[in-house]
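Q: return atomic coordinates for the entry below.
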Amino acid sequence: MYLNRRNFLKSAGAASFLLAGGNLVFGNEKKRDKPNIVLFLADDLGWHQIGCYGSKFYETPNIDKLAAESMKFTDAYAAAPVCSPTRASIMTGKYPARLHLTQYIKAGSPSDEKLTVPDWTAYLPLEELTAAELLKDAGYTTGHFGKWHLNKDKDYELGRPGDPGSQGFDDVLTTHKPGAGPESPYENDAHHVRQITERAVSFIEANKDKPFFCYISHNSIHDPEIERDELIEKYRNKPGADNDVQQGHNNPVQAAMLETLDKSLADVLRKLEELDLQKDTLFVFFSDNGHLGPKDCSPLRGSKADIYEGGIREPLIVRLPGVIEPGSVCREPVISTDFFPTFAEIAGSDVSSPNVDGESIMPLLRQSGKLKRDAIFWHYPHYHHDGVGPSGAVRKGDYKLIEWFEKSIEGRHAEGAFELYNLREDLSEQNNLAEKMPEKVNELYKDLKQWRKDVGAQEMPLNPDYQQADAENPFHTACNSGQSRADRT
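A: Predicted structure coming up:
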């Protein structure tokens, strides 16, 4: 059953906006019952690239300052290791596996692999209730500025079905990465950062007297790696720079791109302060998936498209003055499906559909309690062009189980089908405990199978036309061994 306006109910006590069970009302100098919401989403930004998450090379002073005023999450996850599924999970609160939107749009499906890629849904159906529609129903003005990547293609037009304007957004700017569509009107703005920022700031200014949802969805720091020469040179000359941009941990070009992105965030925060709206605004900083690989993302293993931590663990910073304690840190696992129900609670609304997989993180933000769920899950039934094999995973407590689908077919598990890690003790996922802890493997695998059944996840049957690939083909060799890119770099 789809969650739409017909089975979405507003809660009775919305007007009072009591956030903390009777002892903490939003804001010390409350101007409105419903706070504004700003979601600032980076593209392909690695957990290891932010100063407040430990980077000594990348410079993110404005993100770091935001973290000092906010709650920083150490164990926040994207619902998928690639962009479109994560963005769909943000918009709907549903796992990509439930939506059958499990790959980036418009990815091709190979015909010569061991497993058959399912006929997945390569767009976000209009029947789905989006966060923008939910908030619009609750009295918010909504704006989308930047990357959408949830329609069947990127031939965006205002008013076209499937584009942001048909999914609940009142004010829309859609942009592309360099070379993929209309270029920015500004010089030295290849990734449209300035264009996106100026439109978002103008939207905030125009709607300062009423609740708004401002979704700032950047194309940066996704490839192609383009930035001003003088800014790149600054980082090339910095100690620790690694100029092997294909593998490097301290990438000067991405560092330059990230500095520009950091200044975009500063411009948005400055506008909120100028209008005295910072006390009335929930501000969320997040990334859609891990660092574009194959690159070194240590201390995390793997990178974008991996089900290892480097592909799915993301920086998450959330600020709401008067509710969130500045400088606080949360170590409880959260996931991108949680934004939808969190925004619903912020807006004084209730999501009644059991098909919403996320859980409001307001108890964590208020430090008033924990979440109710026991585990979070991933399902990636695809072959990625960088050579990552199909896989799934579950995290329950400190333990994470990875299943490589090519080695786990129809209940027959070959050697290497499972990897088990204790993330509290082994963040870099180097010590596979699967052989030492078979009971834990069985417990988590049972949870993973039941979850796939519950959400209707698409399975990958054997390909009847499969021919064993030439052993010299590195893509086939990697995928058919069940390995990640991280095992080969």
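Q: rest of the way, CA atoms for contacts and neighbours
A: OK.
Q: counting by contacts, list what the lengthiest helix in the chain packs against.
A: For the chain, the longest helix by residue count, based on DSSP state H, is helix 252-274. If you count contacts as 3 or more Cα pairs under 8 Å, 6 or more residues apart in numbering; DSSP states H and E, helix 252-274 packs onto helix 61-68, helix 193-206, helix 229-236.
Q: residues in contact with that helix?
A: Helix 252-274 is contacted from outside by 40, 57-63, 193-194, 197, 200-201, 204-205, 220-221, 225-228, 231-236, 241-243, 245, 278, using Cα atoms under 8 Å, 6 or more residues apart in numbering.
Q: report the buried residues of it.
A: Buried positions in helix 252-274, judged by neighbour count with 16 or more other Cα atoms under 10 Å: 252-269, 271-272.
Q: structure for this one too, so we can compare:
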Amino acid sequence: MVATRSRQLKSVRAKSPTADAVSYPVGVPLGRTLSVFPLVRDVVDGPRNRRSVVRVISVSRDVVVWSCLLTSWIGFGTSCRADSDSRPSGSRPNVLVVLTDDQGWGDLSLHGNPNLQTPHIDSLARDGVQIKNFYVCAVCSPTRAEFLTGRYHTRSGVFSTSAGGERFDLSERTIGDAFQAAGYRTAAFGKWHSGMQAPYHPNARGFDEFYGFCSGHWGNYFSPMLELNGEIVKGDGFIVDDLTQHAIDFMERDRENPFFIYLPLNTPHSPMQVPDEDWQNFEGKEIVPDPRPENAKKEDVQHTRAALALCENIDDNVGQLLDALERLSLSENTIVVFFCDNGPNGSRFNGGLRGRKGAVHEGGLRSPCLIRYPSKIPAGQTVGGIAGAIDLFPTLADLCDVEVGATAGPLDGISLIDGLREPKSKPSERLIFTAWSGKFSVRSNRYRYHANGDLFDIVADPGETGSVAEDQPVATARLKKALEDWVKETKPRDRSHSEEQVFPVGHPDHPWTQLPARDAQATGQIRRSNRFPNSSYMTHWHSIEDAMTWDVDVLAGGRFDVEVFYACPESAVGTQLHLEWKQGETESATDSVVTESNPSGPIHLDKDRSKRAESDEKDWKKMPLGKIDLSKGRGRLSLTCPRIMGEDGETRGVEIRLMMLHRVPAE
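A: All right, here's what the predicted structure looks like:
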């Protein structure tokens, strides 16, 4: 079956056309339903090869797929309608937004990449509209914030990709909030990366259903530990296939009310884990380098092979989504949007653009943006001008007659509805700003200006090979002032603010709270399994003086059941774990003893197709730690080991991945 699927897809690809101190609100609704997905199991009997049944079809143009959001604006917009609730909910279009992770502008056959074929994604351009100059942020969490809020991430408080810096302010209204309020069924499946605990959790930010993970990256892509509406579950098979199937299940579940599905897929972000059936087409494959010499010189060919295999896997899953919409007779009334969150995570083919992920040049910021909506948007058109992730919220609201509602401030994004309906219309003049890690640039319809004084004519020189600042003093001065004014107005934060972050616990409307080990402060010999905190665990617990401590803010006091997810050798059985709550003079504690070993080593490393930079992952075992009383307000939760069993050395003690707190209902 797999071989048959691969031959069919290969045949289709060969025919694919190419083209050019915080105040937390309580009582926040966390979603109207908490139904359990039928495909999630605590114990997985065996992953299904869902893509073995993919059918390649002629896709109707009724669906809007959004996949890579950026921080930018576009110049042909209108304001959102005030009479947004004028249509009955049943007549409104569905929305499917697909966002991919670390897939660059050049990672599509649509954009001339000779190394892969992406016929299903390409079909969105054929059957819909592509925005030629669409911009996102240099890295992932800022882009997500800008898509979700329609405002620059610098306004909403995002300054990092971990340690709480990925969270946008609670005063912000999300696209999920708006569509939920308008009667849509809302769901997010995939990588959230905008906060883990309520009220930052997706269930608290406008999404009825959430299945995936909230971290910035994940260490294992094969039947991994995930969460379903806050509760830990085990995934089913390769993660992107699993997330796609959950999106399809959500489409099928209720045909009476429109849906808004946000599908932030987590590939081709590293680790570069690829299913065998996708890897077989790229193992040992000759790779055509990027035409830009410095990109070609820096390319890690094995990493590129893995990234492109993951991009073709994404394309297969987009095909499944479009197939499902067709099968369910939903294509004509579904808006499908596809875009990416930043530039490529490697120096591979990117159309000669300068920079990659993390850069504020074109190569780090330019993203595909494909929008298909057959009944309202003409097919096969290209929209000029500039646009960005900030524009998707007002645009989708406008297309669906949904009221944006009261936001934390004026939206930076604009509705692109006029440009989508009349792609040949002249774009208006506007600017799109970006900031990351102390670097700043601004894009106009013609130029990109950098804070170091360089000015590039992107129309004539899209690769930013030569500054024209001296030749264009008027444009340079105008954009320099605009960028300086924007920086003063939005006040971008730096990563030093990580020290100020606390983690909310015990939201009154959310029974579960996750406290991952990565967010604890480690003392003594304990250290993270990797210097990149996302998806890491704490290891080297050798002394009774060692501790893990979380700085938390309890939103509503009460009694909580505590669980830890751990690994340890047989020799560590009998180790005692002690959790203590301190808040001034107030203290409470709970203890438990490790009664079962869990000698798990790293899992699924055989699926790594390129050397990983992230932490490995293990099969973690759940252990009850007892009950603890927490009082409202700020305090510290400290985990220690008063008794450590085992031999001295690397395997002594326990390794901790996650602590979970579950509110005990009041009697």
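Q: TM-score of the superposition?
A: Taking TM-score structural alignment, normalised by the length of the first structure as the basis, the two superposed chains have a TM-score of 0.75; 399 aligned residues with a Cα RMSD of 2.9 Å.
Q: so the longest helix of the first structure aligns onto which residues of the second structure?
A: Counting by TM-score structural alignment, helix 252-274 of the first structure lines up with residues 305-327 of the second structure.
Q: for stretch 327-347 of the first structure, same thing?
A: Aligned by TM-score structural alignment, stretch 327-347 of the first structure falls on residues 380-400 of the second structure.
Q: give the buried residues for that stretch.
A: Neighbour-count burial for stretch 380-400 of the second structure flags 381-400 (criterion: 16+ other Cα under 10 Å).
Q: ok, average deviation of the longest helix of the first structure from the second structure?
A: For helix 252-274 of the first structure, the mean distance to aligned residues of the second structure following superposition is 1.0 Å (mean Cα distance after the TM-score superposition for the first structure).
Q: that helix vs helix 193-206, what angle?
A: Helix 252-274 of the first structure runs at 10 degrees relative to helix 193-206, counting by axes from the mean of the first three to the mean of the last three Cα atoms, to 10 degrees.
Q: neighbours of whichever residue in the second structure pairs up with Ile312 of the first structure, how many?
A: For Ile312 of the first structure, the aligned position in the second structure is occupied by Leu365, per TM-score structural alignment. Counted with other Cα atoms under 10 Å, residues neighbouring Leu365 of the second structure total 35.
Q: Leu365 of the second structure reaches Ala359, doesn't it?
A: Yes: if you go by Cα atoms under 8 Å, Leu365 of the second structure and Ala359 touch, sitting 7.3 Å apart.
Q: now the common contact residues for those two.
A: Common contacts of Leu365 of the second structure and Ala359, defined by Cα under 8 Å, 6+ apart, comprise Ala138.
Q: please enumerate the strands of the stretch 301-450 of the first structure.
A: Counting by DSSP state E, counting those that start in this stretch, the segments of the stretch 301-450 of the first structure that form strands are 313-319, 328-330, 334-335, 349-350, 375-380, 391-396, 399-404, 408-409, 412-413, 418-422.
Q: dump those strands to TSV, plus distance to Leu365 of the first structure.
A: Shown next, in TSV, are the strands of the stretch 301-450 of the first structure (distance: least, Cα to Cα, whole Å):
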stretch	distance to Leu365 of the first structure
strand 313-319	8
strand 328-330	8
strand 334-335	12
strand 349-350	18
strand 375-380	19
strand 391-396	21
strand 399-404	24
strand 408-409	39
strand 412-413	41
strand 418-422	25
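Q: and of those, who's closest to Thr102 of the first structure?
A: When the strands of the stretch 301-450 of the first structure are compared by Cα to Cα, strand 375-380 sits nearest Thr102 of the first structure, at 6.1 Å.
Q: what's in contact with the closest one?
A: Contact with strand 375-380 of the first structure is made by 79-81, 96-97, 102-103, 307, 335, 390-397, 448, 451, 457, as judged by Cα under 8 Å, 6+ apart.
Q: give me that answer again for 6 Å
A: For strand 375-380 of the first structure, contacts defined as Cα atoms under 6 Å, 6 or more residues apart in numbering pick out 390-396.
Q: what of stretch 464-471 of the second structure?
A: With contacts defined as Cα under 6 Å, 6+ apart, stretch 464-471 of the second structure is touched by 454-456, 476.
Q: dump the residue contacts of Phe285 of the first structure.
A: Phe285 of the first structure neighbours (Cα under 6 Å, 6+ apart): 40, 316-317.
Q: nope, Val562 of the second structure is what I was after
A: With Cα under 6 Å, 6+ apart, Val562 of the second structure has these contacts: 625-627, 660-661.
Q: filter the residues you listed to the buried ones?
A: 625, 627, 660-661.
Q: and those residues, which two are furthest apart?
A: Lys627 and Met660 (11.4 Å).
Q: distance of the most centrally placed residue in the second structure from Leu243 of the second structure?
A: Closest residue to the average C-alpha location of the second structure: Lys191 at 4.0 Å, with Cα atoms, centre = their mean. For Lys191 of the second structure, the distance to Leu243 of the second structure (Cα to Cα, to the nearest Å) stands at 10 Å.
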